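In: Here is a sequence together with a model predicted from it:
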Amino acid sequence: MYLILANLFWAGNFVVGQSAMKTMDPLQLTFWRWVLAAAPLLLLAHFVDRPDWKGVLRRWPVLLLLSVLGMSGYTLLLYSALQHTSALNASLVTAANPALIMVLAVVFLRDRPRPVSWLGIGLGLAGVVLVLTGGDLQRLLTFSINTGELLILAAITVWGFYTIIARRLSLPAITSTAVQVALAAVVLAPVAAVAGAGLPSTPAESWSLAFIAVFPSLGSYLLWNLALKRTTAANAGNYLNLIAVFTAVITVLLGQPITLAQVTGGILVISGVLLTSAGQQPQRPRSSKSTSSPPSESRVP
């Protein structure tokens, strides 16, 4: 249940984020999301992880790099993409992230996946191409791919590098995430001030920000970490496929059309991720005191 709710909230980030982008700026939403989430996450880390804060702060260079990549870069690219593409398209492309991470791990970490994982990558790539082109492969030849899809591809690439670096960081998960969120709020503050990224000016914007700050930013991280005490990271990673499924369900409930290319592409992407995961070495469950990268190690929106 923890994993299901965590991914439902993350799916909500795509849908609510797309709605917010109609009147808000990506920088505005990103900055205030992390400002509102920073203090609660730091308190949660203090009482759950009980970290050695002096030891944590000694790792500030890598934490700052991770914050720039994962909290600032990825989120800004995601919300920018949602200005140009649908929440469903964004979630379907993002679903291929675990396969991209595996490729990066092969290149930079010398991982050696099993052959079935390469089959999974092939299926996932085919699904992403189908979603990007809307079933019209001729668009690949003319490179007439929507700006939103290109931005979401950039976003998952940034997240891939974030994950590769984060895998080498030995810090409690909630603590690592909380510090990165706090650093993002600090680093983005002068940029937000110069850009005039003030607080939301309408009730709709305020509710969107409140939802994103409470559910995807706080609730999902807490639920994800509670789940990791009871299952392996590999098994939890498979549940991330529910983000695209939940986004599709929400899209249908809101009365928005879903194309055959999106359905077929989504099936290929999710099947590819499952095959890719099957080719990974199994991992043991981690306790709350385990040293790990942020709970978003596989992919978090």
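Out: Received the coordinates, thanks. Numbers count the residues shown, from 1 in each chain.
In: CA only for contacts and neighbour counts going forward, please
Out: Will do.
In: Verify the contact between residue 21 and residue 82 for me.
Out: Yes: with contact defined as C-alpha atoms under 8 Å, residue 21 counts as touching residue 82 (6.8 Å).
In: The two: which has the busier surroundings?
Out: Counted by other C-alpha atoms under 10 Å, residue 21 and residue 82 do not tie: residue 82 has more neighbours, with 29 against 20.
In: contacting residues for that one?
Out: Under the criterion of C-alpha atoms under 8 Å, 6 or more residues apart in numbering, the contact partners of residue 82 comprise 14, 17-18, 21, 90, 148.
In: now those residues as JSON lines including distance to residue 42 and secondary structure?
Out: Conversion of those to JSON lines gives the following (distance: C-alpha to C-alpha, whole Å; DSSP: H, G, I helix; E, B strand; the rest coil):
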{"residue": "14", "distance to residue 42": "25", "secondary structure": "helix"}
{"residue": "17", "distance to residue 42": "24", "secondary structure": "helix"}
{"residue": "18", "distance to residue 42": "28", "secondary structure": "helix"}
{"residue": "21", "distance to residue 42": "28", "secondary structure": "coil"}
{"residue": "90", "distance to residue 42": "29", "secondary structure": "helix"}
{"residue": "148", "distance to residue 42": "33", "secondary structure": "helix"}
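In: so which of these is the most crowded?
Out: Each of those was scored by neighbours using other C-alpha under 10 Å; the highest score is residue 90's, at 28 neighbours.
In: dropping in the other structure now:
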Amino acid sequence: MSQFSRNTQAMLYGLGAVLLWSTVATAFSISLKHLSPVQLLLTANLVSLIFLVCLLTVKGEVKSLLSYAKKSWKSSFFFGAINPFLYYLILLQAYSMLPAQEAQAINYTWAIMLSFMAVPILKQRLKMADYIAACACYFGVLYISTRGEIGSLEFSNGMGVSFALLSTVIWAFYWLLNTKDERPSLIGLTLNFAFALPLIVLLAAATGELTQWKAEGIWGAVYIGLFEMGLSFVLWNKALKLTSNASQVANLIFLSPLLSIVWLSQFAGEPILSSTLIGLACILAGLFVQNWAKRQKTNQV
């Protein structure tokens, strides 16, 4: 297979993953009208786990999965407690309190949070581009969360914004720790979902959410588990393995929040707020500056 063909396939796989990710905010918005965050997470986690185990079975890696489950159960439990358990509980809480377009836009600042958290954890140094990107991104967050009324500093839903920002901290923390994870990526993800499942069931039982399910929300939760937590990961991994230019594939992620707003307006009935568009533009500009600076540094090496 020629390199051109491999790169073309990588872009197609990457676009597939991005298209799936762009629909998730809509699925969250619709499902959370009928299910609690815990119920949604329980269903999605179970579906994703079944999908990943089936995939590993097809690939003939079940023995390897069981082997890693035995020898790395502590790290699997630890990572699973962070993601999907804690991360998605916090993120879904934000989605239940904010318009989905606002929650997903704020959640995209996790890359900036990751840069700042990498300083104490990985002993990395910040560049001027990181500060510029942070200013642009968090100005965007402020603009979104105040619905454009920055001078008043009156947040549309302060608690919801706090949950959305906290989700970026948890996600960044997870990926920084993930750099030291020695498990194969697909097996590690599967084990995370497997060890998180009992935690979610216990929480659902403790809060009385194992009963009184509304069928209207189930299919959305199944969709999230299958596509957001399962298939999209496989497609994105495949894209990164095929491409000779990871930055080119990574830039596709900028399409996701823009497409997401379109799907929310068309299928979830959310009117597109001008404050979200302006704030999102600031966030994407900040992320672009950060990515551009990283590419420049890579090209100089």
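Out: Looks like it came in fine. Nothing here was measured: the structure is a model prediction, and the numbers come from that model.
In: Can you pull the TM-score for these?
Out: Overlay of the two chains. TM-score (TM-score structural alignment, normalised by the length of the first structure): 0.84; 282 aligned residues with a C-alpha RMSD of 2.4 Å.
In: any residues in contact with both of residue 21 and residue 82 of the first structure?
Out: Contact with both residue 21 of the first structure and residue 82 is made by no residue, according to C-alpha under 8 Å, 6+ apart.
In: Provide the aligned range in the second structure for the helix or strand encompassing residue 104 of the first structure.
Out: Mapping residue 104 of the first structure onto the secondary structure by DSSP states H and E places it in helix 97-109. Here helix 97-109 of the first structure aligns to the second structure at residues 110-122, judged by TM-score structural alignment.
In: What residues sit buried inside the matching stretch?
Out: Of the residues in stretch 110-122 of the second structure, those buried by neighbour count under the rule 16 or more other C-alpha atoms under 10 Å are 110-118.
In: Next: stretch 166-185 of the first structure.
Out: Judged by neighbour count using 16+ other C-alpha under 10 Å, the buried positions of stretch 166-185 of the first structure are 166, 169, 171-185.
In: Can you list the neighbours in contact with the match of helix 97-109 of the first structure?
Out: 124-126, 130, 133-134, 137, 167-169, 171-173, 176, 287.
In: Can you flag which of the residues you listed belong to helices?
Out: Among these, the members found in helices (DSSP state H) are 130, 133-134, 137, 167-169, 171-173, 176, 287.
In: Out of those, which end up buried?
Out: Neighbour-count burial within these applies to 130, 133-134, 137, 167-169, 171-173, 176, 287; the criterion is 16+ other C-alpha under 10 Å.
In: that older thread, next, format the ones in helices among the contacts of stretch 110-122 of the second structure as TSV and append distance to residue 232 of the second structure.
Out: Conversion of those to TSV gives the following (distance: C-alpha to C-alpha, whole Å):
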residue	distance to residue 232 of the second structure
130	28
133	27
134	27
137	25
167	20
168	19
169	22
171	17
172	19
173	21
176	21
287	21
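In: what about the residue nearest to residue 88 of the second structure when sequence neighbours are not counted, neighbour count?
Out: Closest residue to residue 88 of the second structure in three dimensions, ignoring its sequence neighbours and counting by C-alpha to C-alpha, 6 or more residues apart in numbering: residue 41, at 6.9 Å. Other residues within reach of residue 41 of the second structure, judged by other C-alpha under 10 Å, total 25.
In: Could you check which helix or strand contains residue 41 of the second structure?
Out: Residue 41 of the second structure is located in helix 37-58, with elements delineated by DSSP H and E.
In: What of residue 150 of the first structure?
Out: With the criterion set as DSSP H and E, the secondary-structure element containing residue 150 of the first structure is helix 147-166.
In: now swap in residue 247 of the second structure and tell me
Out: Assigned by DSSP H and E, residue 247 of the second structure falls within helix 246-250.
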